[in-house]
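S.K.: Build me a structure from this.
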Amino acid sequence: MTDNRIISLLQLAMAAGKTVRGDGLIPAICRGKARLAVLSSETGNNTKKKILDKCRTYSVPVLELDAGEFDRISNRAMKALVVTDAGFAGRIDELRKDR
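M.R.: A predicted model of the protein is given here:
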């Protein structure tokens, strides 16, 4: 179970416009704008592999959430996003390591 503070920070990052999703996700990783990638457990195998390979190549940490937890982030239909703000990403990474 993911800490509610992580979900809250991801919701704040989305509201602040500090996330990228959809077609802009891979380019954001490649251009060095992504600070943290967040995947739903329901992300398709091909998409997941593509994102994980890019994250490994560009040293972007990855957080995988259960589908139910990921759905709490936003009411939009999506399976993956990247956080582009270093402050949000750093705090989420700290909370993730504490659990």
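S.K.: From now on I want contacts and neighbour counts done on CA atoms only, so please keep to that.
M.R.: OK.
S.K.: Spatially central residue in the protein, please.
M.R.: With distances taken as Cα atoms, centre = their mean, Val38 lies nearest the centre of the chain, 2.1 Å away.
S.K.: one more, for comparison:
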Amino acid sequence: MKDEFLNFLGIALRAGKMTSGTDLTIKGIRDKSIKLVIMASDCSERTKKTLNDKTSYYEVPIIDVFSSDELKKSIGKDRKVMGITDLGIARRLKEIMQN
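M.R.: So this is what the prediction gives:
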């Protein structure tokens, strides 16, 4: 499950259906372009609180079970927060996590 999720995350990046970084992700949540947020489990407490507040207010699902190292390996960039902008990709990633 983990490998499949991380591989699919790499595909989303190559397809251009992802934003990365806290500020861009929060901006996308506000303008409703982000369909799914992926946050590293080892983010700072402040970042976790900010993102959890935003995602619950705007009703955006969030996945926070992967370490920043795992996310870095999957997308090739050192990012702790990313947002998926494509609804189909977001659905597939949530599906993978539920299995």
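S.K.: TM-score, when you put one on top of the other?
M.R.: The TM-score (TM-score structural alignment, normalised by the length of the first structure) is 0.90; 97 aligned residues with a Cα RMSD of 1.2 Å.
S.K.: What helix or strand is the equivalent of the residue nearest to the centre of the first structure over in the second structure located in?
M.R.: Using TM-score structural alignment, the partner of Val38 of the first structure in the second structure is Ile38. Applying DSSP states H and E as the criterion places Ile38 of the second structure in strand 36-39.
S.K.: follow-up on the earlier one: quick one: residues contacting the nearest residue to the match of Val38 of the first structure once chain neighbours are set aside.
M.R.: Leaving out its chain neighbours, the residue that sits closest to Ile38 of the second structure by Cα to Cα, 6 or more residues apart in numbering is Ile63, at 4.9 Å. Applying Cα atoms under 8 Å, 6 or more residues apart in numbering to Ile63 of the second structure gives the contacts Leu36, Val37, Ile38, Met39.
S.K.: returning to what we had before: which other helices and strands does whichever helix or strand comes after the strand holding Ile38 of the second structure contact?
M.R.: Counting by DSSP H and E, the element after strand 36-39 of the second structure in chain order, helix or strand, is helix 45-58. Judged by 3 or more Cα pairs under 8 Å, 6 or more residues apart in numbering; DSSP states H and E, helix 45-58 of the second structure is in contact with helix 22-30.
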